[in-house]
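Asks: Okay, predicted coordinates and the sequence, questions at the end:
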Amino acid sequence: MAVPYTALDQGRSAFTERRWSDALECLVSADKQGGLPPQDLELLASVSMLLGRNSQGLDYLGRAHDEYLTVGDADGGARCAAWLVMFLMDAGERALGSGWLARGRHLVEGLEGMNAGEGYLLIPAALGTLRSGDPQASHALFSRALQIGEALEDTDLKAMARLGVGTSRMALGHPEEGLRHLDEVMVSVTAGEVSPIPTGIIYCAVLGSCRLAQDVGRAQEWTSALERWCGERPDMVMFGAQCQAYRAELLILHGAWDQALEVAKSAEGRIRKGDPDATFGAWYQEAEVFRLRGRSEEAGRAYKVAAGTGFEPEPGVALLQLQEGKAAEAQARIRRAVAGADPANKRRLLPAVVEIELAAGDAAAARTAVEQLTQGLHAGSPPLELASAAQAEAAILLAEGEPAAALSTARRAWRLWYTLEAPFNAARSRVLAARACAALGDPDSAAMEFEAALEVFADLGAAPAVAQVQVLSRAGSGDDSLLTTRELEVLGLISSGQSNKSIARQLFLSEKTVARHVSNILAKLGVPSRAAATSYAFGHHLIP
């Protein structure tokens, strides 16, 4: 007689097949029918977390801990305690997390020899040490956890511990070594050797480390892998928002700002469904798009939400202050951020330090930041780091009165940004090149560089950058608008009150092309409407 296929069997099978909603339904049903053994309660806790039911997941994890102790498995109980600590600390419930950490430690104290529970408990302890600013002590704890994981052949523990080793090495200022550890972790993750929750944690942490190391190539590779992993689990809530937040950051770099805004808002929607870990990233990236487009009030509100997570939204807020003309406040803020940053985060802040210090008039401080930014770079360094360093170097050379060297360096920065398909930053390098050309007495080349940069900024809707170029270009050319011949022609027709459809018919263009010309004209003139553009045109004698 065949053994009936029970709800528990169905739940285990659904979990293996990544059908999280089915797994939850079946495991809950099995639990109601007669309770679950501790390992299946752990499974149920994982499914609940993956579906964004965090409170429910914590309850099941607590029950699993109790059941392990009931059957005399202190090691399993300590492992559950360790996961509870990690989840509670992440949710900001530090006192409760600390209590579970103490309970877990008491459990492993009574065990003889090496045990997995001890290794798992080292992970939250090491994370707390890392977050408190002691990467050296954190590295020692992660290394001990890795030693235990390798000795016991515990795949999840090994992966989490090696992730910590790599992250702590990066925090200690050894990015290449740290990334090698992370690449090794990702081999086991992509091979499907690691459980779902550690897998998601590792994906997101590795992407965060790639961001700190400014390694765009790795970030793109692992973001695509994370998207595939999330896509294969369509009902999963946990980790989906982190995936979207990282995508938004890459989209901003590549100039797809409208799409980045949509993706960031999508991440915020997932956060509301139970994925709080991505709150900072989603709101910070949304704020970045608003800042770059000159929507200061919206940027400020989004940065404020990001700051509510406990992470400092820098350098975004400092750059927003600079954009608003508050150079002294921006300088004080970025200096405070750098003073409290670990080596990896400090490198990420340095390009903004250079920009802000120069705007505040402290060229010596900017030069110091450039030297820190370029220290240790070589031909094999991540292109993003090389591009950022070259751009910063060009800016300081201009400030120091070395336009020829600045021009060469700005053009090198432009080539690097162009290779990275980063249009906004590439255009900023062209602005530096234009300023250098003007200082070298070559106004025609300066005008060409300014116009090329202006076209990119206008296409992106980067109003503050457009305004800056207008100010810089007027100083050398006396041209108030830098409008192209076609744009002046369109402006004349706008000023006569004609619609886009009428203009398109007269100039033998598509309405879409006319709409783009109109958008560029408004951005270049720094005005909000067609009526304002008409007023500006007559006031500045741009049309007869």
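Replies: Great, that's in hand.
Asks: use CA for all of it now, contacts and neighbours both
Replies: Noted.
Asks: List the contacts of stretch 407-423.
Replies: Stretch 407-423 is contacted from outside by 253-255, 383-384, 386-388, 390-391, 393-394, 425-427, 429-430, 432-433, 436-437, 456, using Cα atoms under 8 Å, 6 or more residues apart in numbering.
Asks: swap the cut-off to 7 Å and go again
Replies: Contact partners of stretch 407-423, identified using Cα atoms under 7 Å, 6 or more residues apart in numbering, comprise 253-255, 383, 387, 390-391, 394, 425-426, 429-430, 432-433, 436, 456.
Asks: Same check on stretch 238-250?
Replies: Stretch 238-250 has contacts (Cα under 7 Å, 6+ apart) with 49-52, 200, 204, 223, 226-227, 230, 260, 263-264, 267, 270-271, 275, 278, 281-282, 285.
Asks: ok so, going back, what about the contacts of stretch 407-423, which one has the most neighbours?
Replies: Highest neighbour count within these, by other Cα atoms under 10 Å: residue 429, with 31 neighbours.
Asks: Second structure for comparison follows:
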Amino acid sequence: MPQTMIEEGRRFYAAQAWMAALEAFERADRDVPVPGPDLLSWAFSAFLVGREQQSLEILTRAFRGFLDAGDAAPAARTAFWLAFAHEMHGDPVRAEAWGRRLAALVEDAGLDAERALVCSGLGHAALSSSEPAGIERALELSRQAIEIARPAGDTDTAVLSSLSAGWALLRLGRRAAGLAELDEAMAVVNCGDVPTPLVNGVAYCSVISASLRMLDVARAREWTMAASDWCAGHPELVPFRGECLVHRSVVKMLDGDWPGALTEAVRAGERLRAADVGPASYQLGELHRLAGRFTEAEEAYRVANSAGRRPEPGLMLLRLAQGRTDAAVLSARRLERETEGDVERSELLPAYVEVMAAASALEEAHSGAEELLSLARALPSALLTARAVTAIGTARFTAGDAVDAAGSLRDASIRWHELGLPYSEARSRAQLGRCYAALGDDEAASLEFEAARAAFERLGAAPDLAALPGSAPSPSGPLTAREMDVVRLVAKGLTNRAVAERLVLSEKTVARHLANVYSKLGIASRAAATAYVYDHGLL
């Protein structure tokens, strides 16, 4: 019977039914110790369904078993996975200790193929260096790992090392080579040639993160779809749903799926440890700010800051949206002095130009836009170019040059449209409409405002919608009058039946209105709807 259960565990693991494999190995182990190779499958199954501590315990048991039996090669490989798992578990000290144990074992036993594991681990660790020499070392070690791993048929190590090499190249400013290296690793993943599912998840997260950092929206979108399909095919999967969900939320937000982006960001916050929740909280802040939920945005930025993620430029833009322009300008000037690095400045400058333009700080707005344009010429990115052209148009309009501003903003709106980024396109068109209005072309202005209004309404971008000419500012944000009637009564504690009676509607209609409210506001409960009503003074 135990042997049968072990075979069952093997079959389930091969079929990527990890919970079933975990349970089969557990039942078998009650009667007879599970063999070393199967312990690894058991440990991986536990890790993939979220039982990280159990996985670490099983891996440690496997390592001791291999070591006692004198099997140096599998012991070394298990030490590598222990270092890997401890790092993913947020324990770098133990990860480093297992890395040293791995290196010593490889050296003492004179292992050849397992040297790839040592080089791969050291290469990954060297990526944290802030010095170019350290990054060069990371690239060198990763290359060495690949050269050893590929002939030995060690696909796991080759893929992980290619990811590290790709990131090293990106850090060194070799963008095209870095992205090509990452694509090569993903080609192996997509062919199904990676034996360990953990590596698949790491690869998807790594390439999406790199694509976003390089402002390559098309690449990020493509790999996000692939990662979503992979995760959907493995509903038991728990890792890679924390920080990776933040990346997916960012892509969804850019694509205009704000409810989907909010769902992913909330789930990411639930998955991540408190110390790592900063990126998820910042992303929540961004989504709340764009939708006009300023109280929620403020709290999200506060949590992000507490978790080590700087809350700007989002908090700075929140202050601007709240009408606190002086506070936004102070933050913008401070950040402009503090922010270094082309990638970091390319993220700050669009917001900096927006704030300075709003404050009529003409020279600073122009200087920021020109720097952004210079960065766009140096860093080939369609997204960055669209940001730069938008900033140039904004700065020109602020300086009173409506003619040239209109040309830049028209170009920007086309670029945003081609990128498939509806919010940025709508903002450019709204500003273009203001240019046309300043030039006296009311018909052209009306067309641009109409297009922008439709997009803002569809997205639920309440502050932008209220700022459009001819729009009466409304604290109700994106809600219709009837939806406001329903949510006000819900906030007073009425049930759906009571709301239906009061408004002479069917309960089904009330439920539909309430579902629309939840979707537009990015909330999921009557309590949240009630809080929104009170926060915005809608009673």
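Replies: Perfect, thanks for sending it. Keep in mind that what you see is a predicted model, and the values were worked out from it rather than measured.
Asks: just to revisit the earlier point, which of the contacts of stretch 407-423 of structure 1 lies closest to residue 367 of structure 1?
Replies: Of all the contacts of stretch 407-423 of structure 1, residue 394 has the smallest distance to residue 367 of structure 1: 10.8 Å, by Cα to Cα.
Asks: Now the helix or strand harbouring residue 146 of structure 1: buried residues?
Replies: In this assignment (DSSP states H and E), residue 146 of structure 1 forms part of helix 135-152. Within helix 135-152 of structure 1, the residues that qualify as buried are 135, 138-149, counting by 16 or more other Cα atoms under 10 Å.
Asks: Switch the residues you listed over to CSV; also include distance to residue 304 of structure 1.
Replies: As requested, these are exported to CSV (distance: Cα to Cα, whole Å):
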residue, distance to residue 304 of structure 1
135, 28
138, 30
139, 32
140, 35
141, 34
142, 33
143, 36
144, 38
145, 37
146, 38
147, 41
148, 41
149, 40
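Asks: Translate residue 94 of structure 2 into the numbering of structure 1.
Replies: Alignment note (TM-score structural alignment): residue 94 of structure 2 maps to residue 96 of structure 1.
Asks: The closest residue in space to that match that isn't next to it in sequence: neighbouring residues, count only.
Replies: What sits nearest to residue 96 of structure 1 in space, not counting adjacent residues and going by Cα to Cα, 6 or more residues apart in numbering, is residue 88, at 7.0 Å. Neighbourhood size, residue 88 of structure 1 [other Cα under 10 Å]: 19.
Asks: Closest to residue 312 of structure 1 out of the buried residues of helix 135-152 of structure 1?
Replies: Nearest to residue 312 of structure 1 out of the buried residues of helix 135-152 of structure 1 is residue 135 (Cα to Cα; 18.7 Å).
Asks: Please report how far the closest one lies from residue 375 of structure 1.
Replies: Using Cα to Cα, to the nearest Å, we find residue 135 of structure 1 at a distance of 21 Å from residue 375 of structure 1.
Asks: cool, residue 268 of structure 1 as well?
Replies: The spacing between residue 268 of structure 1 and residue 375 of structure 1, counted by Cα to Cα, is 37 Å.
Asks: ok, and what's touching stretch 103-123 of structure 2?
Replies: With Cα under 7 Å, 6+ apart as the test, stretch 103-123 of structure 2 has contacts from 72-73, 76, 80, 99, 102, 138-139, 141-142, 144-145, 148-149, 152, 157, 161, 164.
Asks: hang on, the earlier thing: which of the contacts of stretch 407-423 of structure 1 sits closest to residue 333 of structure 1?
Replies: Lowest distance from residue 333 of structure 1 to the contacts of stretch 407-423 of structure 1 (Cα to Cα) belongs to residue 391, with 22.0 Å.
Asks: Please verify my assumption that the closest one contacts residue 429.
Replies: Yes: under the criterion of Cα atoms under 7 Å, residue 391 of structure 1 makes contact with residue 429 at 6.3 Å.
Asks: residues touching the residue lying closest to residue 94 of structure 1 once chain neighbours are set aside, list them.
Replies: In space, and not counting its chain neighbours, residue 94 of structure 1 is closest to residue 88: 6.7 Å by Cα to Cα, 6+ apart. Residues in contact with residue 88 of structure 1 (Cα under 7 Å, 6+ apart) are 94, 96-97.
Asks: do the same with residue 59 of structure 2
Replies: Counting by Cα under 7 Å, 6+ apart, residue 59 of structure 2 touches 40, 43, 78, 82.
Asks: Map the last one onto structure 1.
Replies: Under the alignment (TM-score structural alignment), residue 82 of structure 2 maps onto residue 84 of structure 1.
Asks: so what's its match up against?
Replies: By Cα under 7 Å, 6+ apart, the contact set of residue 84 of structure 1 is 58, 97, 100.
Asks: Can you select the buried ones from those residues in PyMOL?
Replies: Buried subset of the contacts of residue 84 of structure 1, written as a PyMOL selection, criterion 16+ other Cα under 10 Å:
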select buried, resi 58+97+100
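Asks: Does residue 31 of structure 1 fall in a helix, a strand, or a coil region?
Replies: At residue 31 of structure 1 the chain is in helix, as set by DSSP: H, G, I helix; E, B strand; the rest coil.
Asks: Which stretch of structure 2 lines up against stretch 9-18 of structure 1?
Replies: With TM-score structural alignment as the criterion, stretch 9-18 of structure 1 aligns to 7-16.
Asks: in the matching stretch, what's buried?
Replies: Buried residues in stretch 7-16 of structure 2, defined by neighbour count with 16+ other Cα under 10 Å: 7-10, 12-13, 16.
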